[in-house]
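S.K.: What follows is a protein structure lacking sequence information:
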């Protein structure tokens, strides 16, 4: 048996014949060559298996299933089978930059306190580069309201995964990655390299784009609330206060006047109380104020109240023109209501 690889690459495959060869080629062409590529054929009905078998490279290990198991189940199998010091993710329809592994490996080797490293990415067939939050503080703040990583771009420190017996949650599919980031954010530092090291393909077969069931939506909501609870644990919130903060970060529509007043009151109480967070206090306060201001700008249907409520805080980071724009929109809506 060959020596233990430095990196174990996990690639689930299901009916991916259109893009699979290009994805595998991009891994086998990596400048960093010491890896194993674990490919899980998840009961594909197309020519995916034949494409995988057409490659003659000892670093490829095909684990074939006749029936569909589900990609989260196979990712967990991959976490158990991986022998490398690091574990990298890759999807069967994406393209890795030739120096992706090299740069992620070097970062994790030189920064032992970091346990996860992702990258920026480009969307295939679009002139669009997606820049993700860079360092640990920014990422942990962003996790309060968005997924801060491109899943197929990440590389884990395998020792953390093994010691903590970390697995993906099959119940949380298709946002199992966000749920995982939330859990491991407590274990060490997180990073996104500010280089485009992955070309990401968006199409109608993307799991993350499919309709979520009511149960899945509720599990996602519980995960978001759980992260808020842990992030603000020193505030000793009542559950109703956790729900109010969740509304600030995740509500999909405009706020009523009473909702803005309630959220503003909670933001004020957080700012007035001296406590400790996973990141700097100033960063937390700035985020809360900017998020509250944004909610006011999307709630100008309540008229001038949106402007008045927004300006109860010192608007550091909010420009004069942003505030003026809010005032104009609020006045316009106020006049529309009067008329």
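M.R.: Thanks, I have it. For clarity, every value in this text was computed on a predicted model and none was experimentally measured.
S.K.: going forward, measure contacts and count neighbours with C-alpha atoms only.
M.R.: Will do.
S.K.: Which residue ranges of the stretch 101-250 of the chain form strands?
M.R.: 114-123, 128-130, 155-157, 189-200 (DSSP state E, counting those that start in this stretch).
S.K.: residues of the second one that come out buried?
M.R.: By 16 or more other CA atoms under 10 Å, strand 128-130 has no buried positions at all.
S.K.: about what we covered before: now render the strands of the stretch 101-250 of the chain as a markdown table, adding distance to residue 207.
M.R.: Formatted as a markdown table, the strands of the stretch 101-250 of the chain follow (distance: least, CA to CA, whole Å):
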| stretch | distance to residue 207 |
| --- | --- |
| strand 114-123 | 16 |
| strand 128-130 | 19 |
| strand 155-157 | 20 |
| strand 189-200 | 13 |
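S.K.: Which one, of those, ends up nearest to residue 24?
M.R.: Shortest distance between residue 24 and those, using CA to CA, is found for strand 189-200: 13.0 Å.
S.K.: Would you mark the buried spots in that closest one?
M.R.: For strand 189-200, by 16+ other CA under 10 Å, it's 189, 190, 191, 192, 193, 194, 195, 196, 197, 198, 199, 200.
S.K.: ok, now stretch 67-76?
M.R.: By 16+ other CA under 10 Å, the buried positions in stretch 67-76 come out as 71, 72, 73, 74, 75, 76.
S.K.: got the contact list for the first one?
M.R.: This points to residue 71. 12, 13, 42 (CA atoms under 8 Å, 6 or more residues apart in numbering).
S.K.: Check it against this one:
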């Protein structure tokens, strides 16, 4: 078995058959295909039960517990060293698995590989700005340093296009079921701690842009989860690297941005935001630096906006280290 392909599906009857066929028709045949039905109430179960290909294993869950839980369940059954994700809405190009396996075999240090994507439409109209924005974002190819350094405020990796090491996945404890939207991004953060995910500079995946997908129903909820994931990750890194049991930060951003963090981001008790400061005021950066130099805080978090780079340059010029002492993270754009 060269690769295990995992799909989690909830009420995916519209596009599921096409998605399944794209995997069964891959140029590499030595695969197993594990599909987890996450408590669907439409005809998903009937579609899955009609599959006769012996490479396919179907798991029916009685209750809908979210994609992260379903993917974790499927991966526990996987027999291969490499896990390829296939979202139930999307289509893999015929050579996708073959090309990704070839890439990781030539680069054994990798924990994962993705690809460029072609965005495709479903049967519900989506605005051109969203459609082309997604395609532009997922087709940015960065070197490993830029990819790593930008990980706290951007994500250039399309979830379904990724193949990753099962060993690395288990080492970082898999998907976090706490996240209903950004479970993939949260996993990338932890995998990046081992090695950045590289991207093959070819279109190997067709990503269906749907306006009613979980990540697009509420911009507020999506950004809230992204921020929560990042701040938890940064806090845990401080705990590991600086041996601090209760890391403390200040946050610099606009009044609206700081208010959003206060209201929408749920942090663990051991991670403390000491103060929110208006990043547009000259005095704020001096206060943050003073707190840091006095040892009152362990890091400075800057919300990504037009003033962010100026603030980062200010702290770096005074000896702080980017993504170690000072961090730029996602921001809610009002």
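M.R.: All right, it came through fine. Everything quoted here is computed from the prediction, not taken from an experiment.
S.K.: in structure 2, which of the contacts of residue 71 of structure 1 remain in contact?
M.R.: Of those, the ones still in contact in structure 2 (both residues aligned by TM-score structural alignment, their matches' CA atoms under 8 Å) are 12, 13, 42.
S.K.: Which ones among those residues lie within strands?
M.R.: Among those, the ones falling in strands (DSSP state E) are 12, 13, 42.
S.K.: what about residue 331 of structure 1, neighbour count?
M.R.: Residues near residue 331 of structure 1, counting by other CA atoms under 10 Å, number 20.
S.K.: Let me know the helix or strand that it is in.
M.R.: helix 320-338 (DSSP states H and E).
S.K.: Distance from the chain centre to that helix, please.
M.R.: Averaging C-alpha positions (CA atoms, centre = their mean, to the nearest Å) puts helix 320-338 of structure 1 34 Å from its chain's average.
S.K.: can you check stretch 84-101 of structure 1 too?
M.R.: 17 Å.
S.K.: Report the aligned residue range of structure 2 for that stretch.
M.R.: Aligned by TM-score structural alignment, stretch 84-101 of structure 1 falls on residues 80-97 of structure 2.
S.K.: neighbouring contacts of the matching stretch?
M.R.: Residues contacting stretch 80-97 of structure 2 (CA under 8 Å, 6+ apart): 1-9, 12, 15-16, 18-20, 22-23, 25-28, 75, 159-167, 203-208.
S.K.: Can you measure across that stretch, start residue to end residue?
M.R.: In stretch 80-97 of structure 2, first residue to last residue: 13 Å (CA to CA, to the nearest Å).
S.K.: circling back: between the contacts of residue 71 of structure 1, which sits nearest residue 125 of structure 1?
M.R.: residue 13 (21.4 Å).
S.K.: so how far is residue 233 of structure 1 from the closest one?
M.R.: Counting by CA to CA - residue 13 of structure 1 and residue 233 of structure 1 are separated by 40 Å.
S.K.: end-to-end on stretch 6-20 of structure 1?
M.R.: 24 Å.
S.K.: and it, which stretch of structure 2?
M.R.: Under the criterion TM-score structural alignment, stretch 6-20 of structure 1 matches residues 2-16.
S.K.: Now check structure 1 for the residue matching residue 27 of structure 2.
M.R.: In the superposition onto structure 1, residue 27 of structure 2 corresponds to residue 31 when matched by TM-score structural alignment.
S.K.: Its match touches residue 102, doesn't it?
M.R.: Yes - under the criterion of CA atoms under 8 Å, residue 31 of structure 1 makes contact with residue 102 at 6.6 Å.
S.K.: what's near enough to touch residue 155 of structure 2?
M.R.: So residue 155 of structure 2 contacts 137, 185 (CA under 8 Å, 6+ apart).
S.K.: Please identify the residue in structure 1 that aligns with it.
M.R.: Correspondence of residue 155 of structure 2 to structure 1, assessed by TM-score structural alignment: residue 147.
S.K.: Can you give me the separation between its match and residue 48 of structure 1?
M.R.: In this view, residue 147 of structure 1 and residue 48 of structure 1 are 30 Å apart by CA to CA.
S.K.: middle-most residue in structure 2, spatially?
M.R.: residue 185 (1.4 Å; CA atoms, centre = their mean).
S.K.: Now do the contacts for it.
M.R.: Taking CA under 8 Å, 6+ apart, one finds 155, 226 in contact with residue 185 of structure 2.
S.K.: and what of the one 4 residues further on?
M.R.: Contacts for residue 189 of structure 2 were tallied using CA under 8 Å, 6+ apart; they are 151, 230, 233.
S.K.: counterpart of it in structure 1?
M.R.: By TM-score structural alignment, residue 189 of structure 2 lines up with residue 182.
S.K.: tell me what the one helix or strand residue 260 of structure 2 maps to is packed against?
M.R.: According to DSSP H and E, residue 260 of structure 2 maps onto helix 255-264. Contacts defined by 3 or more CA pairs under 8 Å, 6 or more residues apart in numbering; DSSP states H and E place helix 255-264 of structure 2 against helix 219-242, strand 272-278.
S.K.: just how off-centre is it within its chain?
M.R.: Using CA atoms, centre = their mean, the offset of helix 255-264 of structure 2 from its chain centre is 22 Å.
S.K.: what does stretch 246-260 of structure 1 give?
M.R.: Distance, centroid of stretch 246-260 of structure 1 to centroid of chain: 22 Å (CA atoms, centre = their mean).
S.K.: just stretch 65-76 of structure 2 next, same as before
M.R.: 15 Å.
S.K.: How about stretch 40-56 of structure 2?
M.R.: Centre-to-centre, stretch 40-56 of structure 2 and its host chain are 27 Å apart (CA atoms, centre = their mean).
S.K.: okay, how far is it across it, tip to tip?
M.R.: Counting by CA to CA, you get 18 Å between the two ends of stretch 40-56 of structure 2.
S.K.: buried stuff in it?
M.R.: Under 16+ other CA under 10 Å, the buried positions of stretch 40-56 of structure 2 are 40, 44, 45, 48, 56.
S.K.: Ok, stretch 27-44 of structure 2 next?
M.R.: Under 16+ other CA under 10 Å, the buried positions of stretch 27-44 of structure 2 are 28, 31, 32, 33, 34, 35, 36, 37, 38, 39, 40, 44.
S.K.: before we move on, the earlier item: filter the contacts of stretch 80-97 of structure 2 down to the buried ones.
M.R.: Buried among the contacts of stretch 80-97 of structure 2 (16+ other CA under 10 Å): 2-9, 12, 15-16, 19-20, 22-23, 26, 28, 75, 159-166, 203-208.
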